[in-house]
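**Q** quick one, structure for this:
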Amino acid sequence: MIHWLAEFRNSVGDTLLSSLLNLLHYHTFRAGGACLTAFLLSLLFGERVIRKLISLKVGQPIRSKEEVQKLFDLHGKKAGTPTMGGVMILATFTLSVLLWTDWGNPIVWMVLGTTLALGLLGFWDDYEKVARKNSKGVSAKTKLVWQFAVAITVSWIFAYGLPGGVTYDNQVVTYRSLYIPFFKEPLILDMGFFAVIFFSLMIVGFSNAVNLTDGLDGLATGCSISTGLAYAGFCYLASNVNFAKFLLIPYFHLADELTIVAMALVGACFGFLWFNCQPARMFMGDTGSLALGGAIPTLAIGCKQELILLIVGGVFVMEAGSVMLQVASFKLRKVRIFRMAPIHHHFELGGWQESQVVVRFWMLSLILALVGLATLKLR
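**A** Predicted structure coming up:
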């Protein structure tokens, strides 16, 4: 919205105000503004949000001793810490996006809509947990139906409702195409209707992966920051015709505003982390984790860097993969691969302190984000 002020530049003549208004044309400036806005809003309202959540008695339910004795021993003291703090992430992210982006860009609304729709599901799930005073919440079947309904809708619009882009040699690339990295000559597969299935599985899978990662103070928040920063870079490069041509990646002009959206997400996560780092004063709950898990893959689809998400979001992939391996191994062989899944609990039970697990996973996430960006030159 705020970029519209740049249209008044000519009416104020050659003045300092004119120069300032001219800055609003630049996506990098607005991306920084979006990040800072979301962060400062979080600092401004964070204490009030915590007090409100405490007054509403929306404390985080912890699994009982009967359910998981070791987990209760590790985290039982956290019982009662306000949850549903993801509402602050959603609020600051939404306000920042609305303030700094071009409302005429449809992908902005795609990312924002996905984030809010899955955040609403998470809010319902958190409310059920708090109301019932247990850790069960909404049934898994209901959650999956909701997630797939959102994911299929978004994926269909991407595949059939948006204009595509071009490669450096002017080969047309639609959003139904799958861009395969690491090849000098553009390797692009037209998935047709299967693009809807592929994108839907991405969104649902990553949403649940972030949800599984959100088990330690600041873990999912910190990893979302590094992932969001990487995709802010991808979106900026994919929307700049010169950089896209130099790096041999598809050029998508609609991805320009996604740089701002990604940085708004980063700012919202930084602001939340201020209150979520150990010892956490509030948890994001499913309200935040499901929403973040929906925003990130939608950004990846928007800049046509879907496969790189396996690298950049490697910590989330690792967390979800550990759960799948654990379940499969126990069902097939009656043997557990890990002490406990998701894998962050495996390291906790192995003797790592919670802060050690979190910081080391942050480091791994940052390294993977840098590796993901470095792959742009692997051709």
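**Q** for the rest of this, base every contact and every neighbour count on C-alpha atoms.
**A** Fine.
**Q** what helices and strands are in contact with the lengthiest helix in the chain?
**A** As far as residue count goes, and with DSSP state H defining each element, the longest helix of the chain is helix 27-55. Contacting helix 27-55 under the criterion 3 or more Cα pairs under 8 Å, 6 or more residues apart in numbering; DSSP states H and E are the following elements: helix 86-100, helix 256-276.
**Q** let me have these in JSON lines, extended by mean neighbour count and distance to residue 193.
**A** JSON lines is the format used below for those (neighbours: other Cα atoms under 10 Å; distance: least, Cα to Cα, whole Å):
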{"stretch": "helix 86-100", "mean neighbour count": "24", "distance to residue 193": "30"}
{"stretch": "helix 256-276", "mean neighbour count": "28", "distance to residue 193": "25"}
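**Q** what are the buried residues along the helix or strand encompassing residue 325?
**A** Taking DSSP states H and E as the definition, one finds residue 325 inside helix 314-333. Of the residues in helix 314-333, 314-323, 325-327 count as buried by neighbour count, 16 or more other Cα atoms under 10 Å.
**Q** go on, stretch 36-49?
**A** 36-43, 46, 49.
**Q** also stretch 117-135?
**A** 117-130, 135.
**Q** centre of the chain to that stretch, how far?
**A** Remark: stretch 117-135 is offset 19 Å from the chain centroid, using Cα atoms, centre = their mean, to the nearest Å.
**Q** in the stretch 101-250 of the chain, which spans are helices?
**A** Counting by DSSP state H, counting those that start in this stretch, the stretch 101-250 of the chain has these helices, from start to end: 106-132, 140-161, 194-213, 219-238, 241-247.
**Q** do you know which of the ones you listed lies nearest residue 173?
**A** Shortest distance between residue 173 and those, using Cα to Cα, is found for helix 140-161: 11.2 Å.
**Q** for the closest one, which outside residues touch it?
**A** The set of residues external to helix 140-161 that reach it, using Cα atoms under 8 Å, 6 or more residues apart in numbering, is 110, 114, 117-118, 121, 174-176, 193, 195-197, 199-201, 203-204.
**Q** also stretch 323-330?
**A** Under the criterion Cα under 8 Å, 6+ apart, residues 335-338, 341-343 lie in contact with stretch 323-330.
**Q** want to throw the helices of the stretch 101-250 of the chain into TSV with distance to residue 375?
**A** Supplementary listing: the helices of the stretch 101-250 of the chain in TSV, determined by distance: least, Cα to Cα, whole Å:
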stretch	distance to residue 375
helix 106-132	24
helix 140-161	25
helix 194-213	20
helix 219-238	11
helix 241-247	10
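**Q** residue 70 is nearest to which of those helices?
**A** Closest approach to residue 70 among the helices of the stretch 101-250 of the chain (Cα to Cα): helix 194-213, 17.7 Å.
**Q** what comes up buried for that closest one?
**A** For helix 194-213, the neighbour count (16+ other Cα under 10 Å) marks 195-213 as buried.
**Q** do the same with stretch 64-73
**A** Buried residues in stretch 64-73, counting neighbours by 16+ other Cα under 10 Å, are found at 71-72.
**Q** one more, for comparison:
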Amino acid sequence: MLVYLAEYLAQFYSGFHVFSYLTLRAILGLLTALLFSLWLGPKLIERLQLMQIGQVVRNDGPESHFSKRGTPTMGGLLILFGIFASTLLWGDLDNHYVLVTLFVLGSFGAIGFLDDYRKVVRKDPKGLIARWKYIFQSVAALLVAGYLYFNASTPGETQLVVPFFKDIMPQLGAFFIVLAYFTIVGSSNAVNLTDGLDGLAIMPTVMVAGAFALIAYLSGHSGFAHYLHIPYLPGSGELVIVCTAIVGAGLGFLWFNTYPAQVFMGDVGSLSLGAALGVIAVLVRQEILLVIMGGVFVMETLSVILQVGSYKLRGQRIFRMAPIHHHYELKGWPEPRVIVRFWIISLFLVMLGLATLKLR
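**A** This next block holds a predicted model:
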């Protein structure tokens, strides 16, 4: 929005051209989302407390979590407000990369909101029925995947980039829709599973979003894309604004979500942020890189799959509790230790993922 105003004012004073620079808008977008979240956070937390929208804790969970009952949840609204406000101010709203990402954030946020609403307002411990949640996620993801496939204008938009191999970028054809679908839905649910400790999910999300900001910038620059042997995607640089907005809003939320948390993001936050990371990976053609950089999310998801599969097939559990962060809690690790160590692992994986851009 402010981009258009700056373009108009540049007719009268050339200094306004500075707001057309992507790097400046990215910084301003991050700061806007951060300050907006810090300003809105106390007001939203107070409102949630007045409405008695508190966290529901399962009786079969770790005993240390029982004290978390009643902590305000649905704080993901704070993140979404920050991202949308910042992107609307500093992003190019004619850019389809931006619009697609905002659609995914909004649609998956709505699914998460409905799930949280049923849990904390209607007092239904199961929330939205799993079947319907998956159907809604599938519809949104397939709409996006189909739109991107049928509106692709360059070959690079449907290629698969394989880390470490600069000459292996196969055309996916219609399989692009399948890959995009599973990336978006899978990433959404993976972040949702990870969101079980104070600050555990939001910091890896911030790290991965920050890395994707760099990748989007490189993909949208023909010189850098050619040098790094990644697809050149005209216009994808605008995703930098969305990514830095996620970083800013995420850090603002972490201010209130750090241990001991004053608010939880709820499904409205985890489902939407996970889906956003998934669709950004699809847009910049780095689905495999998302698996590497989001390794903490993958680890959490695999722990649940292995736990359920082992119990059904053999009647035995592999972990004391899944997702795996609960396993370490039950082993006696204090919650902050689990959180920070998972953050360190996430930072290492993000750095490894970025290194693959050059090690090809």
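**Q** quick revisit: which of the contacts of stretch 323-330 of the first structure lies closest to residue 288 of the first structure?
**A** Compare each of the contacts of stretch 323-330 of the first structure with residue 288 of the first structure using Cα to Cα and the shortest gap goes to residue 342, at 18.2 Å.
**Q** the closest one pairs with which position in the second structure?
**A** Aligned by TM-score structural alignment, residue 342 of the first structure pairs with residue 323 of the second structure.
**Q** wait, its match sits on residue 303?
**A** Yes - in terms of Cα atoms under 8 Å, residue 323 of the second structure counts as a neighbour of residue 303; the distance is 5.7 Å.
**Q** thinking again about what came up before, residue range for the helix holding residue 325 of the first structure in the second structure?
**A** Helix 314-333 of the first structure lines up with residues 295-314 of the second structure when matched by TM-score structural alignment.
**Q** same check on stretch 272-284 of the first structure?
**A** Residues 253-265 of the second structure are the counterpart of stretch 272-284 of the first structure, counting by TM-score structural alignment.
**Q** got the end-to-end distance for that stretch?
**A** Using Cα to Cα, to the nearest Å, the gap from the first to the last residue of stretch 253-265 of the second structure comes to 8 Å.
**Q** among the contacts of stretch 323-330 of the first structure, which ones are in helices?
**A** Using DSSP H, the contacts of stretch 323-330 of the first structure in helices are residue 343.
**Q** name the member of the contacts of stretch 323-330 of the first structure with the most neighbours.
**A** Going through these with other Cα atoms under 10 Å as the criterion, the one with the most neighbours is residue 342, at 24 neighbours.
**Q** quick one, what contacts that residue?
**A** 212-213, 319-320, 322-323.
**Q** how near is the residue mapped onto residue 375 of the first structure from the second structure to residue 45 of the second structure?
**A** Residue 375 of the first structure maps onto residue 356 in the second structure when the alignment is built from TM-score structural alignment. If you measure residue 356 of the second structure against residue 45 of the second structure using Cα to Cα, the figure is 41 Å.
**Q** neighbour-wise, which of the two wins?
**A** Shown here are residue 356 of the second structure and residue 45; by other Cα under 10 Å, residue 45 has more neighbours (22 against 17).
**Q** so what's that one up against?
**A** Residues in contact with residue 45 of the second structure (Cα under 8 Å, 6+ apart) are 72, 75, 262-263.
**Q** so what corresponds to residue 107 of the second structure in the first structure?
**A** Matched to the first structure by TM-score structural alignment, residue 107 of the second structure sits across from residue 117.
**Q** mind checking how far its match is from residue 92 of the first structure?
**A** Distance, residue 117 of the first structure to residue 92 of the first structure, by Cα to Cα: 16 Å.
**Q** how many neighbouring residues does the counterpart of residue 354 of the first structure in the second structure have?
**A** Correspondence of residue 354 of the first structure to the second structure, assessed by TM-score structural alignment: residue 335. Residue 335 of the second structure is flanked by 19 other residues according to other Cα under 10 Å.
**Q** which one in the second structure is aligned with residue 210 of the first structure?
**A** Counting by TM-score structural alignment, residue 210 of the first structure corresponds to residue 191 in the second structure.
**Q** spatially nearest residue to its match (excluding sequence neighbours)?
**A** Closest residue in space to residue 191 of the second structure, ignoring its immediate chain neighbours: residue 274 at 5.2 Å, by Cα to Cα, 6 or more residues apart in numbering.
**Q** would you say that neighbour is within a strand?
**A** No - following the definition DSSP: H, G, I helix; E, B strand; the rest coil, residue 274 of the second structure is helix and is not counted among the residues of a strand.
**Q** tell me the contacts of it?
**A** Residues in contact with residue 274 of the second structure, defined by Cα under 8 Å, 6+ apart, are 184, 187-192, 205.
**Q** do the same with residue 88 of the first structure
**A** Contacts of residue 88 of the first structure (Cα under 8 Å, 6+ apart): 42, 46, 49, 268, 272.
**Q** counterpart of the first one over in the second structure?
**A** Taking TM-score structural alignment, the alignment pairs residue 42 of the first structure with residue 37 from the second structure.
**Q** shouldn't its match be in contact with residue 245?
**A** No - assessed by Cα under 8 Å, residue 37 of the second structure is found out of contact with residue 245, at 10.6 Å.
**Q** so what's the residue nearest to the match of residue 42 of the first structure when sequence neighbours are not counted up against?
**A** Nearest-residue entry for residue 37 of the second structure: residue 252, 5.0 Å, with adjacent residues in sequence omitted and distances by Cα to Cα, 6+ apart. With contacts defined as Cα under 8 Å, 6+ apart, residue 252 of the second structure is in contact with 33-38, 41, 79.
**Q** of the helices of the stretch 101-250 of the first structure, which is nearest residue 298 of the first structure?
**A** Ranked by Cα to Cα, the member of these that lies closest to residue 298 of the first structure is helix 106-132, at 5.8 Å.
**Q** show me what that closest one is packed up against.
**A** Secondary structure elements in contact with helix 106-132 of the first structure, counted by 3+ Cα pairs under 8 Å, 6+ apart, are helix 86-100, helix 140-161, helix 256-276, helix 285-302.
**Q** that older thread, of the contacts of residue 45 of the second structure, which is the most crowded?
**A** Counting neighbours by other Cα under 10 Å, the top entry in those is residue 263, with 30 neighbours.
**Q** surely that residue forms part of a strand?
**A** No - assessed with three-state DSSP, residue 263 of the second structure is coil; it does not lie in a strand.
**Q** can you tell me the mean distance of stretch 31-40 of the second structure from the first structure after alignment?
**A** After superposition onto the first structure, the mean distance of stretch 31-40 of the second structure to its aligned counterpart is 0.6 Å, using mean Cα distance after the TM-score superposition for the first structure.
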